[in-house]
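Colleague: Fold the stuff below for me.
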Amino acid sequence: MALSELKSALPDYAKDIKLNLGRVLAADGMDGLSKEAVAGVALASAYATKNAAVITAITEEVTASDALVEAAKAAATIMAMNNIYYRFTHLVSDNQYAKMPANLRMNVIGNPGIDKVDFELMSLAVSAINGCGMCMDAHVAEVIKGGVKPAGVQTAIRIGAVLSAAAQALAIESV
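Modeller: This is a model prediction of the structure:
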C-alpha cells in the first residue's frame, strides 16, 4: 500500500490525518532533522503502530538503508519492552521497583548501527506512541545533548502522532 492509498483508505472523519501525513513526512531539512532522521522516525513509528497498512505505506514511501530499517525495527522492539518496564517503575506506588536493577538487555541502544542521535529520535517517537513519560524524558535529554533543537523533537513526535492516528482510524474502520 503506497502512501496515496493509505490516505485514500482513511475515512472522512480522519481528513486532518490525511493532510498531516504528507506534511510530516516532508519534514526533511525542517527543524534541523535530516531526511534520514525523518525516515527513521517514520519507520520506527510505523512499526510501533503494529498496523500492516501503515508499515507498508511508510516502508514504500521513505528511502532508507538496510541499517536504518534494522535500527527502526530495533527501536520499536526495544522500546516495546522498555516502555512497559519503565512506565511500571514510574507509575507503581511502591518506589522500591525504581531502585532495582532492570536486568534487561538493552545493548542495541548503545550500538544501534546508525547515528546514535537518530536512534534516540526513533526511540523517543516510539516512547511517545507507547506512552512512557520516563522514557520520553530520557530520550529528549539525549537528543538535545546531541544537538537536536526543540523544534526537531517536536517534529519527531508529530510524525509518531500522525502515524499512530492513521493506524487508529484504520483499526476503527476494520471493525
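
Colleague: CA only for contacts and neighbour counts going forward, please
Modeller: Fine.

Colleague: List the buried residues for whichever helix in the chain runs longest?
Modeller: Looking across the chain with DSSP state H, the single longest helix is helix 66-91. Neighbour counts over helix 66-91 (16 or more other C-alpha atoms under 10 Å) mark 68-80, 82-87, 89-90 as buried.

Colleague: For the comparison step, fold the sequence that follows:
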Amino acid sequence: MSALKTLAGELPAYAKDLKLNLSSLLTEQGLTDVQKFGTILACAHGTASKPLIAAAEADCADKIDEKTAEAARGAAAVMAMNNVYYRFTHLAGNEDYAKMPAKLRMNMIGTHGIAKADFELFSLAVSAINGCGLCIDSHEKVLGQHGVKAETIQTAVRIAAVMNGVATVHATL
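Modeller: Next comes the predicted model:
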C-alpha cells in the first residue's frame, strides 16, 4: 500500500471523502506521471505537513526523477514566498505596490530544469493552496499558452484541494 493511502487511512470517519478522493487521484489518468506525482509532491511541501511530505516523498521516489522532485520542491518554496507577496500587492488598496519591483530572488522559476508547463502546473497547484489569485491567473495563462488543457489544470487543482484537506485534518489528530 502506498504511504499516502496509509496516511489517509489514519483519517477519521468524517474525512472519508478525502480518503476516497486521494485514492482516485492516485490512479488519475488525465495527467502524465510526472505531472501527477510532481503536483502531489509540490502540494505536500506546500502544505508544510511533515507527515504528508514524508508520505508524498516515499510515493513519488520511484515515479519521478530527482530533477523533477527538486523542481516540485522548488515550486512549493518559491510559491510560499511569491504567493504572500503577490497576494499582498493584489489585495492592498494602494495600487503603487503592484508597480514596484518585487526585489525578491526567484531563480528557481528560470532554472528548474524540467518542462516549463510541468513547473507551471506545480506552481499553480501550490498557489491554489495558498490562495493567491494573481499567481493563479498568471500560471493558468502560461499553461494555456503551452497548450495545457483546462481538464489538466482542474485535475492539478483537485490534487491541491485534496492534499490540503488531508494535511488539515491530519494536523488535528
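
Colleague: How alike are these chains, TM-score-wise?
Modeller: Laid over one another, the chains give 0.95 as their TM-score (TM-score structural alignment, normalised by the length of structure 2), with 170 aligned residues with a C-alpha RMSD of 1.1 Å.

Colleague: returning to that earlier point: what stretch of structure 2 does the longest helix of structure 1 fall on?
Modeller: On structure 2, the counterpart of helix 66-91 of structure 1 by TM-score structural alignment is residues 66-91.

Colleague: Also stretch 47-54 of structure 1?
Modeller: Per TM-score structural alignment, the counterpart of stretch 47-54 of structure 1 in structure 2 is residues 45-52.

Colleague: Buried ones in that stretch, by neighbour count?
Modeller: Judged by neighbour count (16+ other C-alpha under 10 Å), stretch 45-52 of structure 2 contains these buried residues: 45-47, 49, 51-52.

Colleague: Excluding sequence neighbours, find me the nearest residue to residue 14 of structure 1.
Modeller: Leaving aside its chain neighbours, residue 14 of structure 1 sits nearest to residue 169 (6.8 Å; criterion: C-alpha to C-alpha, 6 or more residues apart in numbering).

Colleague: try residue 86 of structure 2
Modeller: residue 134 (6.5 Å).

Colleague: Now find how far off-centre the strand or helix carrying that neighbour is within its chain.
Modeller: Under the criterion DSSP states H and E, the helix or strand holding residue 134 of structure 2 is helix 133-145. Relative to its chain's centre, helix 133-145 of structure 2 lies at 14 Å (C-alpha atoms, centre = their mean, to the nearest Å).

Colleague: Please apply the same query to stretch 65-73 of structure 1.
Modeller: The gap between the average C-alpha position of stretch 65-73 of structure 1 and the chain average comes to 13 Å, counting by C-alpha atoms, centre = their mean.

Colleague: if I look at residue 57 of structure 1, how far off is residue 116 of structure 1?
Modeller: Remark: distance between residue 57 of structure 1 and residue 116 of structure 1 (C-alpha to C-alpha, to the nearest Å) = 25 Å.

Colleague: thinking again about what came up before, pull the most distant pair out of the buried residues of stretch 45-52 of structure 2.
Modeller: Between all members of the buried residues of stretch 45-52 of structure 2, the longest pairwise span (C-alpha to C-alpha) is found for 46 and 51 and amounts to 12.6 Å.

Colleague: so what's the closest residue to residue 56 of structure 2 other than its chain neighbours up against?
Modeller: Distances taken as C-alpha to C-alpha, 6+ apart put residue 41 closest to residue 56 of structure 2, at 5.5 Å, once the chain neighbours are dropped. For residue 41 of structure 2, the contacting residues are 53, 56-57, 60, 69, 72-73, by C-alpha atoms under 8 Å, 6 or more residues apart in numbering.
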